[in-house]
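**Student:** after the sequence you'll find the predicted model.
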Amino acid sequence: MISLGYMIFNRKNLDNNALLSFYKTLLWPRMIEEKMLILLRQGRIGKWFSGIGQEAIAVGATLAMQSDEYILPMHRNLGVFTTRNIPLSKLMAQWQGKATGFTKGRDRSFHFGSQQHKIIGMISHLGPQMALADGIALADVLSNRKKATLVFTGEGATSEGDFHEAINIAAVWKLPVIFLIENNGYALSTPTDEQFKCKSLADKATGYGIEGLTIDGNNILDVFYTVRELAASIRENPRPILLECKTFRMRGHEEASGTKYVPQELFEEWGAKDPLLQFEQYLINEQVLQPEWIELLRKDFSNLIEREVEAAFNAEDIQVDTDTELADMYAPHAYQPSPLPGNFNEKRFLDAISDAMRLSLRKYPNLVIMGQDIAQYGGAFKATEGFAEEFGTGRIRNTPLCESGVIGAAMGLSLNGYKAIVEMQFADFVSVGFNQIINNLAKTHYRWGQNVDVVLRMPTGAGTSAGPFHSQSNEAWFTKTPGLKVVYPAFPDDAKGLLMAAINDPNPVIYFEHKYLYRSNSGLVPDGDYTVEIGKARTVRTGTRASIITYGWGVHWALEYLEQNPNLSIEIIDLRSLQPWDKQAVEASVKKTGRALILHEDTLTSGFGGEIAAHLAEHCFQYLDTPVIRCAGLDTAIPMNKQLEDNFLAKARLKESVERLLAY
């Protein structure tokens, strides 16, 4: 053990070769960063988030983890990537937007993952990766793998709800996750005293009932030994730990933002604590490193950096191919039709959904269902009643009330080899998990080729006088988001078939199930494994005078209206899927009848019907005898009062809309 005034280094059982290896591993990302700053000044790169002065955290923590354990870093953690031996040429191609980069030019800096290196990168929203770590760790626990997961965050992101949700889930579920906070003093320009009032961020651990500790993040040996010991402990005794690493950001948030807001005395204080120079001097004092070796080593690294950088700059530019761009939004999936149904049984809509999940749980031992009150209670609508008894509470998991964290954990399960279903207690509540869906689940395959095998069950719709927060039809929030598949069945057989197809599909699927239909709608449902292809519509009734294009409860409104008006020869197309939707079937019907009425429960303005109407105007104009007419909900929130709710629903205007269409 030796003190350099600012740091005390304790080598413990590390021999000279190990210490030299640590030094080289610490020097390598520093020199890359120095080169990046030169390239930035030369205008050869456009942006850089510097981690100079913080390298000991990324390098020391990564060295402490086993090579097959997941690490989820952030944008100042170059040392994670270099310590996991990702070639600089590959990293440089990523930063330059080259085809050989991890994201093929589709995303920036460290916004990518690599299953080969067990690294899952961040997105710009900073906090969501913490919940992913929960899911990754949960997969290890369920598989009886004694592994730890390490996830980085900054002191600024500790103010976000994602921080709270992820740590709370990990605490309740006793997940082996190290939540590492890099406290570098500033979130962009906001100092820590404007972020939190606790003395130490590690103090937050007490509120979650977990351990928390603070260490010197600039001391590579302290970081290494602390993380190594914590990881070894939680592998054997799974639980989360909050680790705060004190450090300082010696550059701007990114180079363009500068550092004028930082007092000069802080630079002087922390400059003396430079993790590389302090460790370097320690090794010289210990006679492990000879001063003349430093220049030789820097020269070798510099030459290698020059070669790797220029190789990346000289790599071919992206060749734009629209078909490839569109195809890569989704993981490849060849639909396999189920065998011809044998036996059929009369089932309610809700029971068909339960049947699909039960059969899928038996088919996929790696399938986990999560949601509020879904275990012993069976869920708010009893869709999972009896599941906990058959499959155990490890796979049928009650969750805390934190939709964002649970959706992120579902994605983490998928990253580590599992399938996940998340039940939103009501579709309305998905708004507090919106970011995970729109920016994580939907975009991950396009960004770095990783499928996200998650189904979100969404009890939706009006008809039960539940008011503005339990009755929304919010499918249009998701149909405009590439990377998501959206289904919305109207009958029990489709409810089962589409849900089983969604579970089979390796892409994120938003599965809408109408609450009003749960117990009011019954029909014959095939026994056993049964799927309905996502993206294929169903002709519910044939006709020649007009086409009603609809889905969900709207299908039943249309059928009821035509039962009351049997003289009308009107075709009903049940879309069943909204993303992708069956353009071919809709076009064929409209070309045959010459008239189109689009019917849905959602509001008229920006409802999904507007997309169908626009498509028909563009592609079927010459076949139309009338303008396309939309019949939808009022442009208001959904009221609770039964009379007001009935007036809101499109059904109240269906008769007038059909008459107007036929009379044109």
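**Tutor:** Perfect, thanks for sending it. Numbers count the residues shown, from 1 in each chain.
**Student:** CA only for contacts and neighbour counts going forward, please
**Tutor:** OK.
**Student:** quick check: longest helix of the chain.
**Tutor:** Using DSSP state H to define each element, the chain has its longest helix at helix 16-41.
**Student:** show residues contacting the helix or strand that that one is followed by.
**Tutor:** For helix 16-41, the following helix or strand on the C-terminal side (DSSP states H and E) is helix 55-64. Counting by CA atoms under 8 Å, 6 or more residues apart in numbering, the neighbours of helix 55-64 from elsewhere in the structure are 25-26, 29-30, 71, 77-80, 83-84, 182, 217-221, 223-225, 227-228, 245, 275-276.
**Student:** pasting the second one now:
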Amino acid sequence: MLFDRKNLSNAQLIQMYRSLVYPRLIEEKMLVLLRQGKVSKWFSGIGQEAIAVGATLALQQNEWIMPLHRNLGVFTTRQMPLHQLFNQWQGNQNGYSKGRERSFHFGSRAHHICGMISHLGPQLAIADGIALANKLGQKEKVSLAFTGEGGTSEGDFHEALNLAAVWDLPVIFLIENNGYALSTPTNEQYRCINLAEKAKGYGIEGITIDGNNLLTVYDTVRGVRDYCLKNQKPYLIECATFRMRGHEEASGTKYVPSALFELWEKKDPVANFEQYLIGESVLTEEEIGSVRDSFKAAIEEELKLADAKALPLVVDTAVEVSDVYAPHEQVDLFYTADSNVSEKRFIEAVKEGLQQSLRLHDNLLIMGQDIAEYGGAFKVTEGLLEEFGKDRIRNTPICESVVVGAALGLSLEGYKSVVEMQFADFATMAFNQIVNNLAKLYYRWGQQADVVIRMPTGGGVGAGPFHSQSNEAWFTHVPGLKVVYPATPADAKGLLIAAINDPNPVLFFEHKALYRSLSAPVPDKSFEVSIGKARWVQQGDDIAIITYGMGVIWAEEYAASHPEVSIAILDLRTLLPLDYEAIKEAAESTGKVLVLHEDTLTGGIGAEIAAWIGEHCFNRLDAPVTRCASLDTPVPFNKDLEANFMAHARLETCIRNLLNF
């Protein structure tokens, strides 16, 4: 192994050696503790430490890194205390994730490290968002994301590199190619010779280097960082390496030919660098031994400190539940009788909410397909480009997953963002980012995800199975998300402004059929409607209809055409969290409840509401809770078939059956 020190001093080389050997010695100790049952799982990076250490040393301390589970060297090089890391690995209360996460599935804002999730691709998208924030803020900073050779087979790899190239983002994508994705060898992962060749397909530069050579990694990343900043472009680095342990310790290594171990043992990054330092008279064997001994002693002291500081785990349900969302004191600034109001269509109310929020928050971006010059598929964002410019009203490629991940990255750097799904149906392409990254982020390591996703939804417009789904119930099952679904222009504006002001991830559903068909008075000024508070549309004595979105319109129309029936109508407005007090009031005030929604019947939010009422209000009911929902089929294209599909087709029957019970 050839080392080129260039202009590095002896002191710098010694410090780099100390940074390299420290994670190796920690890992060796962890393997002992694993056998003793003192840690439950370990993903070893033995054999590839030079990549994490060299890359981290080459960056500034305030530049974000997106590591994976084999990058202990990132954490130690950023000077994270071992005793707290050990408490993290043991699942203790005073670990970085309060016992809620395993191994390296956590981050630290103070150390500019973004915690990974088990799905490996999303880290790349987050790096895009951070790089965008740096670019917008004209900061001389890059972001760096790790991935493995197996991770390059994921769609997020393609999306992240493509978006970074299209937007000219200063981001470094670093591939640790250790030959195996768990047990799957590279010849079953891709057909190119080197993964760095993939860079050409995105119009960016790439290079393959020896990932076991600390000085090569350090010098390459440092030079690439300069390139990214100077040219405001991304770069792909492939580091050839090998892990000397299994994917994780329980996996073993039987699937790896023994000859590979013999080959790569000769390329050990620590042993080779030690021999180089001895050969250069930078350190003697005795001094290297002294460094190792001092670190071993320090590790033992840190483990004792970890035991001393370990807090007994206190299982507190209230704390667990409260930590699902980042704290937010919402101000309910609904309009008053003397407010200036104007007649606005639903679509105009949404647009005005965006426009006034953009004026209030200079750190707010809107991202989505065709939203800039074209104004979006439904023209909601038409005209915003002219006022706020392309930096803040950003067209994206067709890449829902990476855009949501980039929004999360923007949040790490203090930006707010609104992502427009062209249709709510297309959120499936970003499902992982939404339910596993955005939703769980605050609970896992206390980092807020300040992101709103606009979801044009619903049928009745003859758009067929893939542009008409009501998929809100998919997300109401996910702790950490807020799900909002307004039914009036005023609520559309007020709830959207509230969602943007909220630091938590909010899915904001907008019924497409209401965009231009519904008009009502809306306050001209900016105002909020409280998320989590239902609205009484009208009071009644015979039955209560609990509904939201288009269901509110159907319920109002039915009540207006049947004055002989006294109908209470409750508009939920927010589906997560639900306003259970209002639901209870609706159930107890009439004794007969109909839950109405456009979504299909099975597994819809109506099932949750009906179950809750049955559990908490049973003794006040005069009839079983009735659900009125759409058919359990995909949404058909033909207008007559679609009309039959809709819950509206069964509303009359459901109400009559409930009244006659």
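**Tutor:** Everything's here; your move. It should be emphasised that the depicted structure is a prediction, and the values quoted were computed from it without experimental measurement.
**Student:** just to revisit the earlier point, report the mean deviation for the longest helix of the first structure after fitting onto the second structure.
**Tutor:** Taken against the second structure, helix 16-41 of the first structure registers an average deviation of 0.5 Å after superposition, with mean CA distance after the TM-score superposition for the first structure.
**Student:** so that helix versus helix 55-64, what angle?
**Tutor:** Angle between the axes of helix 16-41 of the first structure and helix 55-64 is 130 degrees (criterion: axes from the mean of the first three to the mean of the last three CA atoms, to 10 degrees).
**Student:** which positions in helix 16-41 of the first structure come out as buried?
**Tutor:** Judged by neighbour count using 16 or more other CA atoms under 10 Å, the buried positions of helix 16-41 of the first structure are 19-20, 22-33, 36-37, 39-40.
**Student:** how about stretch 200-214 of the first structure?
**Tutor:** Applying a neighbour-count criterion of 16+ other CA under 10 Å, one finds Leu201, Ala202, Asp203, Lys204, Ala205, Tyr208, Ile210, Glu211, Gly212, Leu213, Thr214 buried in stretch 200-214 of the first structure.
**Student:** what span of the second structure lines up against whatever helix or strand the last one lives in?
**Tutor:** Under the assignment given by DSSP H and E, the secondary-structure element containing Thr214 of the first structure is strand 211-216. Alignment note (TM-score structural alignment): strand 211-216 of the first structure is matched to residues 205-210 of the second structure.
**Student:** spatially nearest residue to Lys174 of the first structure, not counting backbone neighbours?
**Tutor:** Using CA to CA, 6 or more residues apart in numbering and skipping the chain neighbours, the partner closest in space to Lys174 of the first structure is Arg239 (4.3 Å).
**Student:** which residues touch that neighbour?
**Tutor:** Applying CA under 8 Å, 6+ apart, one finds that Arg239 of the first structure lies in contact with Ala170, Ala171, Trp173, Lys174, Leu175, Pro176, Val177, Ile210.
**Student:** in strands, which of those residues fall?
**Tutor:** Applying DSSP state E to the contacts of Arg239 of the first structure, the entries found in strands are Val177.
**Student:** for the aligned partner of Ala585 of the first structure in the second structure, the count of nearby residues, please.
**Tutor:** With the correspondence set by TM-score structural alignment, Ala585 of the first structure lines up against Ala582 in the second structure. Around Ala582 of the second structure sit 18 other residues, with neighbours defined as other CA atoms under 10 Å.
**Student:** quick one: list the elements packing against the one helix or strand Ala582 of the second structure maps to.
**Tutor:** Assigning secondary structure by DSSP H and E places Ala582 of the second structure in helix 580-590. Packed against helix 580-590 of the second structure, as judged by 3 or more CA pairs under 8 Å, 6 or more residues apart in numbering; DSSP states H and E, are the following elements: strand 543-547, strand 567-571, helix 605-616.
**Student:** mean shift of that helix relative to the first structure?
**Tutor:** Helix 580-590 of the second structure: mean distance to aligned residues in the first structure after superposition is 1.0 Å, counting by mean CA distance after the TM-score superposition for the first structure.
**Student:** tilt between that helix and strand 567-571?
**Tutor:** An angle of 170 degrees separates the directions of helix 580-590 of the second structure and strand 567-571 when computed by the same axes, to 10 degrees.
**Student:** tilt between helix 580-590 of the second structure and strand 543-547?
**Tutor:** In this structure, helix 580-590 of the second structure runs at an angle of 160 degrees to strand 543-547, with the same axes, to 10 degrees as the basis.
**Student:** centre of the chain to helix 580-590 of the second structure, how far?
**Tutor:** Counting by CA atoms, centre = their mean, to the nearest Å, helix 580-590 of the second structure is centred 35 Å from the centre of its parent chain.
**Student:** buried set for that helix?
**Tutor:** Counting neighbours by 16+ other CA under 10 Å, one finds that the buried residues in helix 580-590 of the second structure are Tyr580, Ala582, Ile583, Lys584, Ala586, Ala587, Glu588, Ser589, Thr590.
**Student:** mind listing what's buried in stretch 130-145 of the first structure?
**Tutor:** Judged by neighbour count using 16+ other CA under 10 Å, the buried positions of stretch 130-145 of the first structure are Met130, Ala131, Leu132, Ala133, Asp134, Gly135, Ile136, Ala137, Leu138, Ala139, Asp140, Val141.
**Student:** assign the fourth one to helix, strand or coil.
**Tutor:** Pointing back at Ala133 of the first structure there. Secondary structure state of Ala133 of the first structure, per DSSP: H, G, I helix; E, B strand; the rest coil, is helix.
**Student:** Val177 is in contact with that one, correct?
**Tutor:** Yes: distance between Ala133 of the first structure and Val177: 6.9 Å, which falls inside the contact criterion (CA atoms under 8 Å).
**Student:** any common contacting residues for those two?
**Tutor:** Overlap between the contact sets of Ala133 of the first structure and Val177, as judged by CA under 8 Å, 6+ apart, is given by Thr149, Leu150, Val151.
**Student:** secondary structure and neighbour count added to those residues, as TSV?
**Tutor:** Below are those laid out as TSV (DSSP: H, G, I helix; E, B strand; the rest coil; neighbours: other CA atoms under 10 Å):
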residue	secondary structure	neighbour count
Thr149	strand	27
Leu150	strand	26
Val151	strand	23
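**Student:** which one is Phe267 of the first structure nearest to, not counting chain neighbours?
**Tutor:** The spatially closest residue to Phe267 of the first structure, leaving aside those adjacent along the chain, is Met250, at 6.8 Å (CA to CA, 6+ apart).
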